[in-house]
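> okay, predicted coordinates and the sequence, questions at the end:
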Amino acid sequence: MDEFWVFGYGSLMWNPGFPYDERQQARISGYRRSLCVRSYVHRGTSARPGLVLGLDRGGSCRGVAFRVPEQARHDTITYLRERELVTSVYLEREVGVRLADGRLVRALTYVVDRAHPQYGGAITVEEAAEVVAGAVGQSGPNPVYVANTVSHLREMGIRDHWLESVVNSLKTIGRDR
């Protein structure tokens, strides 16, 4: 059988929640990491949505690819669907992924559905920071999610200047309140 890979670009990178035999930094083309999903569950509520990451079209995205043991394929897919498809804002896709060692593999990932009402589209750093600042969901405060993402990206040697600017704006908002 073919190897089963999963590509993570947000919290999945440091908190996959499934077993894996191999973990490598990886890149996909045609999609970029974007704080473009209005979160009604994990990092906000319907009354006070937060913002979480999605893969939006255009550019490329560095993240992490996980090779999942064949015997864990079914349970991993079930787990990921429960985790990522809570409100159906993501579309499950298989994409080409270039691993850090140069191999090209196919991986399961979740891409934002631009037609979904939770799609936030392109917003400014300031708008993103304002939305994130006071949002809290079942998985905790939205600012913690964004800051953790930036921290983990930096640990991996990945810079996301836009996301880093959101974190810096959050610090300013915190001082002003």
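Right, received. Where do you want to start?
> when you work out contacts or count neighbours from here on, use the C-alpha atoms and nothing else.
Noted.
> ranges for the strands of this protein?
4-8, 22-39, 50-68, 90-99, 104-112, 136-137, 140-141 (DSSP state E).
> V166: which of those is closest?
The closest of the strands of the chain to V166 is strand 22-39. By C-alpha to C-alpha, the value is 9.6 Å.
> so what does that closest one touch, helix or strand wise?
Contacts defined by 3 or more C-alpha pairs under 8 Å, 6 or more residues apart in numbering; DSSP states H and E place strand 22-39 against strand 50-68, strand 90-99.
> putting a second one here so we can go through both:
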Amino acid sequence: MAMWVFGYGSLIWKVGFNYDDRVVGFIKGYRRVFYQGSTDHRGTPENPGRTVTLEPADGEICWGAAYKISKEEDKENAINHLEVREKQYDQKAYVDFFTDPTATTPAVSGVMLQIVQAEGPSGPNRDYLFQLEKALLEFGCKDEHVINIANEVRRIVSELEQLSTQSKS
């Protein structure tokens, strides 16, 4: 029996494990928010970054990608990878995954999700934000929360660059 894993953050563009199929779609009853403090990947304990997590929200949907994993060895490797990668999360949930906004029945049931100026070992926090925004837009998903934060970060970066240029002249 295949295992399915839902990616709603960096798993969209940086999977890190073998899978048989990738399907773009969404889950219901959750929204993506930049509420998770990252002290291990996109920040440090002194300067935590921000990554996305999911929070229950009636009537909301969250777009992402579901990964089908069939081989037992690949399932074990994926779970081990996710346990390390998502170590700040200790909760798993199994949800329905949809690919058609008008569908009343899910495309896949029982998809697992890991209720999953900073820079950490995985790189700058703003790169995480911009890569997530780009990946979602490639799906045709305009997540206003992500877009608004990305635009604000771009504005701040632009201001800092202008100040740096002025101080050098």
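Alright, I've got the coordinates. Source: prediction; values computed, not measured.
> TM-score them against each other, please.
With the length set by TM-score structural alignment, normalised by the length of structure 2, the two chains reach a TM-score of 0.84; 153 aligned residues with a C-alpha RMSD of 1.6 Å.
> if we can go back for a sec, nearest to P16 of structure 1, out of the helices and strands packed on strand 22-39 of structure 1?
Closest approach to P16 of structure 1 among these is made by strand 50-68 (8.7 Å; C-alpha to C-alpha).
> buried residues in the closest one?
50-57, 61-68 (16 or more other C-alpha atoms under 10 Å).
> any idea what sits nearest the alignment partner in structure 1 of V157 of structure 2, other than its immediate chain neighbours?
Here V157 of structure 2 is matched to G174 in structure 1, going by TM-score structural alignment. Distances taken as C-alpha to C-alpha, 6 or more residues apart in numbering place A133 nearest to G174 of structure 1, at 7.9 Å, with adjacent residues excluded.
> for the buried residues of strand 50-68 of structure 1, which one is nearest Y31 of structure 1?
Nearest to Y31 of structure 1 among those is R57, at 4.3 Å by C-alpha to C-alpha.
> contact partners for that closest one?
R57 of structure 1 sits next to 30-32 when contact means C-alpha atoms under 8 Å, 6 or more residues apart in numbering.
> still touching in structure 2? Go through the residues you listed.
Checked against structure 2 using both residues aligned by TM-score structural alignment, their matches' C-alpha atoms under 8 Å, these keep these contacts: 30-32.
> need these in TSV (columns: neighbour count and distance to Q24 of structure 1).
Putting those into TSV (neighbours: other C-alpha atoms under 10 Å; distance: C-alpha to C-alpha, whole Å) gives the following:
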residue	neighbour count	distance to Q24 of structure 1
G30	13	19
Y31	19	18
R32	20	18
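> out of those residues, who's nearest G10 of structure 1?
Of these, the one sitting nearest to G10 of structure 1 (C-alpha to C-alpha) turns out to be R32, at 11.3 Å.
> hmm, that closest one is touching G59, no?
Yes. R32 of structure 1 is within contact range of G59, at 5.3 Å (criterion: C-alpha atoms under 8 Å).
> for the alignment partner in structure 1 of K142 of structure 2, which non-adjacent residue is spatially closest?
Matched to structure 1 by TM-score structural alignment, K142 of structure 2 sits across from R159. Nearest residue to R159 of structure 1 in three dimensions, chain neighbours excluded: L153, at 6.5 Å (C-alpha to C-alpha, 6+ apart).
> shouldn't the one you found be in contact with H161?
No. At 10.7 Å, L153 of structure 1 does not count as touching H161 under the criterion of C-alpha under 8 Å.
> and those two? Which one has more around it.
A count of neighbours by other C-alpha atoms under 10 Å puts L153 above the other of L153 of structure 1 and H161, at 21 against 10.
> distance of the more buried one relative to R27 of structure 1?
13 Å (C-alpha to C-alpha, to the nearest Å).
> what's the distance between Q138 of structure 1 and C61 of structure 1?
Taken as C-alpha to C-alpha, the span from Q138 of structure 1 to C61 of structure 1 is 27 Å.
> with V112 of structure 1 instead?
Distance, V112 of structure 1 to C61 of structure 1, by C-alpha to C-alpha: 14 Å.
> list of residues touching the lengthiest helix in structure 2?
What stands out as the longest helix in structure 2, according to DSSP state H, is helix 144-168. With contact meaning C-alpha under 8 Å, 6+ apart, helix 144-168 of structure 2 is reached by 32-34, 126, 129-130, 132-133.
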